[in-house]
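*Asks:* Sequence plus the predicted model coming up.
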Amino acid sequence: MTSPLRFQIKQKSTETAGARCGTFALSQSTPAGTDQQHVKRSIETPGCLMYSQRGAVPHLTPDNLRQQDFGGVNVSLEQILQTDQPGSFSKWPTTSPIPQFKDYKFTLSEYLRLQDLIVFCDLRDFSYAAETFRHPTPGTKKLASNTDYHAVLSTPKGIRHLTLEDYLKTVRHYRPDIVVALADTIAESTNPNEKRVRKGVERSIKWLDQILLERVGQDGTIPDRRLEEEKKRRRERKEKKRSAAAVAKAAAGEEQEKEQEKVQEKEEEIHIEPIPTEPWTEVGLFAPVGGAHLEESRIWSAQETAKKEGVDGFVIDTLSLSVLEKETRLKHVQTSLDHLPSEKPKLVYGIHAPEDVLEAVTMGIDLFDTSYPFQLTEDGKASLYYYGPRPAGQDKSNSQTLRSINLWDDEHGDKFVPILNGCGCYACKDNKHTRAYINHLLKTHEMLATVLLMGHNMFQYSQFFALVRESIQDGTLQEKTTAFRTTFGKEPVRTLEKHPNQIIVEFALQKRNQRLEGAEEAVVGAIGMGGPSLGASLGASLGAASGSSSSSNAAAVEDVEMEDGTKSKKRHETEADGENGGAKDEVVEKKVKKAADSSSPQ
């Protein structure tokens, strides 16, 4: 079968055994006259897929998304699967609504309006495969273990079980450009035992075999259906034998029992008719390579997966290694790579920081994701790092030892300079947006703050990869990597503590929302009363919602005015703002004090 993907290795590093430059693209067949918006980009490797949440790259508007120098988007199936799917796809269009594509099937790319980008669809969101990154949905319950019949997903609507049949049905309707085979991933376990690890590898290889058959139009579910039929017949025989045992012994003794056993042996012959299936050979297929922390299991998984024809690339498991030290994780990744064919692309999750990416590149990893700039943006940080010589236009006021700055810090409130001099991103170019302006946007909770920060951090990450590819081509990878580590050191360990200013803003928003919700409930209650007294009831309810302690405050103000005069009265009105959102609210005061007493800002 001809692969729908093209991976061309342009040049291998002369310094390391694994590093190489290449191009990753789709073999496209588009109608004549197709505009550029519907032609898939290619990805230069080493490179990145853009991290997304529910099919959208966080914080980026569609026009800013197109300005990014990345050719693909990583989409998590557990985040985009609709409530009625995969049970029903009745609302999913069958053909493309675009006139020149009317003879083509409607795809996930069109649904997400990502026709010009390679859509890479994986089962889960693996951006939290490193200990320094938050789970995108904090508080998510621990998932149950996968079984031989289904994988467990954590969707926005709760925990769901995805069977192989459901997976295949979803792929046939979504038609992503690339899909990762269903796998039994061991999630965030400190020390899974050998039996569990081997079972996970065995289950993943079995599912991969079935998916490869289905991809070319053959029935891959025959083994499962035969097993189910065997279990069903075994239960029926057991029930019949139990009910007829006493009668059989009394009537015919041992001879009749032997006859029954012969009949049972004949019944064991099970014939399963294959079900015609629709092939989906235009969809690329990446195979997961697991094995957790056990070297033998990782070797076995890599060797067995490498034997499969029809696999276009590999995804190296790191989720099961998330609790291990960074050096140990990279060692296990190398173990898997040693037993995979070099001519096919490899993707890895959980390796984000620039110095870790450099290490993985020297090992032979081709694709990563953009979780790193996303998490910097979530923390209010802006990238300052660079690879190789200091870029032209950057002055020495930008510290050579700082890889990022936190724009929540008060010190940036009066700095009317770009985030990074010489940066070509939308935020920095022509000094359009200054550090002081973004600091103000963060503190006023304006969404433009994260739009600008995400655009900047993504631009710097893309520049970093471009310079890494250049260093592989000119033979300076080792030299520049050593210089980078000397200049910037190691990525600081990321904690879950928020910046004190961020805590203050978020609590202020929380109190405001509580007041608005209270007012809304009061209005709904007043309207529900109806009748002639609706107006009076509505006014009373709104008054109660906006200031439930207004009467007690007024009395207190009067007392203070009689004793202390006008100045004391004004001061008291400011401090006694009541339970519904006063600036000195006891809960907020404790949180702010705790934030102020905490360690220095991130």
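*Replies:* On my side now, so go ahead.
*Asks:* Could you use CA atoms for every contact and neighbour count after this?
*Replies:* Will do.
*Asks:* Leu77 against Arg124, yeah?
*Replies:* Yes. Counting by Cα atoms under 8 Å, Arg124 is a contact partner of Leu77 at 6.2 Å.
*Asks:* anything in contact with each of those two?
*Replies:* Common neighbours of Leu77 and Arg124, using Cα atoms under 8 Å, 6 or more residues apart in numbering, do not exist here.
*Asks:* Between these two, which has more neighbouring residues?
*Replies:* Leu77 (22 against 17; other Cα atoms under 10 Å).
*Asks:* Could you measure from that one over to Thr170?
*Replies:* In this view, Leu77 and Thr170 are 9 Å apart by Cα to Cα, to the nearest Å.
*Asks:* Neighbours of Glu202, how many?
*Replies:* Neighbours of Glu202 (other Cα under 10 Å): 21.
*Asks:* neighbouring contacts of the helix or strand containing it?
*Replies:* Element membership for Glu202, per DSSP states H and E: helix 194-215. Applying Cα under 8 Å, 6+ apart, the external contacts of helix 194-215 come out as 148, 164, 168, 181-186, 219-221, 277-281, 287-288, 290-292, 294, 297, 301, 304-305, 308, 310.
*Asks:* want to compare, so here's the second one:
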Amino acid sequence: MKFSVEKVVGGGRLGSILPGGRHEASVIETPMCTLFTKVGSAPHLGYEMLKRVSNIPDVATMSLGGLAAHHESVCKFGKGLGNFTALKSNIIFTTLHDASSAVTSGKNDRNGVAVWGKGGKFKMDPSLYVKVQEAFRPDWFQALSDGDTDRDTGKKRLVKSVNNTLDFLDSTLQLLKESEILRDSSLIGAIEGGFDEEERQRSARETSARPVHGFLIEGFEKGHSGLDLFSLENFSSLLTKTLSCLPEDKPRIMETAWSPLQVVKAFQLGIDVFSSVYPYMLTQKGQALVADYTIPPKSPSANLESEKSEDSSPPHSGSVIDLNGKSNFEDFRPVLPGCDCYCCSNFSRSYIHHLLNTSELLAYVLLMIHNFHQYFHFFCCLRNSAREGTLEDLQTSLELQNSCSCHTS
């Protein structure tokens, strides 16, 4: 993997990733998001339904929780995880934990790290971890790491977290020297340290000194992505100081459930690659993304200062709507008027409200299509906005929409 920065805008980096390996002809523009998956497939969507989504990311993230225990079966299959999951055209990026779930605390030690699936705990030391990766044959893979930390973790535990992660990394690098299968795969180092500035910077400097291809920033929230990190007083400063210790020629990744507004903020701090777990978490709640990313904004919800009349209600208010609400019972508009996704082109809010209230699985299929479509479209708009010098306008528009978000339309 190679990464180059083309332009810095408001602290954010417009760049390109050359993934190398079997995708050596590909060029991926940043900022970007990955395709979030559950047990190797897009949540709620089969392969044919996924193809109805526009702007599908080149990189598919697959967490080991639900997959590691089956590595022997994938090994016997002999063609890697991409072929096994019918996502062979995607760049496969294996990570330790599912970004939509919390990490079970107290199960990591200096001998290994635990991941969790339906079969329970699966603990890996560096030797088994490399064996699992050889079975899966990913294009990118996260180094084994001890990310069981958050803002309440004490200094002693944070020091152990960083030490364990560095020891795992060194052991993995030694094992990789003997692995012909993973020769063309890119190793992503993990940056730990919780909310301790000294440990964060030590982790960043020490990991940068190893031959890794990129960096995954974790350990802020024990793998649970429901927390708005930007609401914490020292998060932005800490992240900035951590990233200042990393080289400019390698991508920085965060697997966090961030709304479009939070993505803009993180991008300006220096994050290049994001997860698409956020649209999945909205879908699970029966909610839909309806934000306006155009500059200047076109929708009334993004320009509420001009909405003076109490008698006229805008097509939608805020950046997210809740389709469980009774107000959707006879609302025959699309989820987002003007959206050209498969869901909005064929179904109404009323119909999806009905599906949610009757616990029909189709509700989540349609909402997943819509939310993925909108989130992936947002990253196209983010890159265009950064190129055209309208990043501040985009952030201001999203802040206005977020301040007016409601859970009914």
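*Replies:* Happy to help now that I have it. Fair warning: this is a prediction, and the values are worked out from it, not measured in the lab.
*Asks:* TM-score for the pair, please.
*Replies:* After superposition, the two chains reach a TM-score (TM-score structural alignment, normalised by the length of the second structure) of 0.87; 392 aligned residues with a Cα RMSD of 2.8 Å.
*Asks:* that older thread, from the contacts of helix 194-215 of the first structure, which would you call buried?
*Replies:* When the contacts of helix 194-215 of the first structure are checked for burial by 16 or more other Cα atoms under 10 Å, the buried set is 148, 164, 168, 181-186, 219-221, 280-281, 287-288, 290-292, 294, 297, 301, 305, 310.
*Asks:* would Phe120 of the first structure count as being in a strand?
*Replies:* Yes. Assessed with DSSP: H, G, I helix; E, B strand; the rest coil, Phe120 of the first structure lies in a strand.
*Asks:* Just give me the longest helix of the second structure.
*Replies:* For the second structure, the helix with the greatest residue count under DSSP state H is helix 362-388.
*Asks:* which helices and strands sit right next to that one?
*Replies:* The helices and strands touching helix 362-388 of the second structure, judged by 3 or more Cα pairs under 8 Å, 6 or more residues apart in numbering; DSSP states H and E, are strand 12-18, strand 32-33, helix 260-269, helix 277-284, strand 287-289, helix 342-346, helix 349-357, helix 391-403.
*Asks:* go with 6 Å
*Replies:* helix 277-284, helix 349-357 (3 or more Cα pairs under 6 Å, 6 or more residues apart in numbering; DSSP states H and E).
*Asks:* Show me which positions of that helix end up buried.
*Replies:* Burial within helix 362-388 of the second structure, assessed by neighbour count using 16+ other Cα under 10 Å, is assigned to 363-376, 378-383, 385-386.
*Asks:* Val468 of the first structure matches what in the second structure?
*Replies:* Alignment note: Val468 of the first structure maps to Leu382 in the second structure; criterion TM-score structural alignment.
*Asks:* From Ser313 of the second structure, how far off is that match?
*Replies:* Distance of Leu382 of the second structure to Ser313 of the second structure, computed by Cα to Cα: 28 Å.
*Asks:* cool, and Val212 of the second structure?
*Replies:* For Val212 of the second structure, the distance to Ser313 of the second structure - Cα to Cα - is 53 Å.
*Asks:* When the two are compared, which one has more neighbours?
*Replies:* Val212 (19 against 12).
*Asks:* residue contacts, the more buried one?
*Replies:* Val212 of the second structure makes contact with Leu187, Ile188, Gly189, according to Cα atoms under 6 Å, 6 or more residues apart in numbering.
*Asks:* quick one: the longest helix of the second structure to the first structure mean distance?
*Replies:* Once fitted to the first structure, helix 362-388 of the second structure is off its aligned match by 1.0 Å on average (mean Cα distance after the TM-score superposition for the first structure).
*Asks:* That helix relative to helix 391-403, how many degrees between them?
*Replies:* Orientation check (axes from the mean of the first three to the mean of the last three Cα atoms, to 10 degrees): helix 362-388 of the second structure against helix 391-403 gives 150 degrees.
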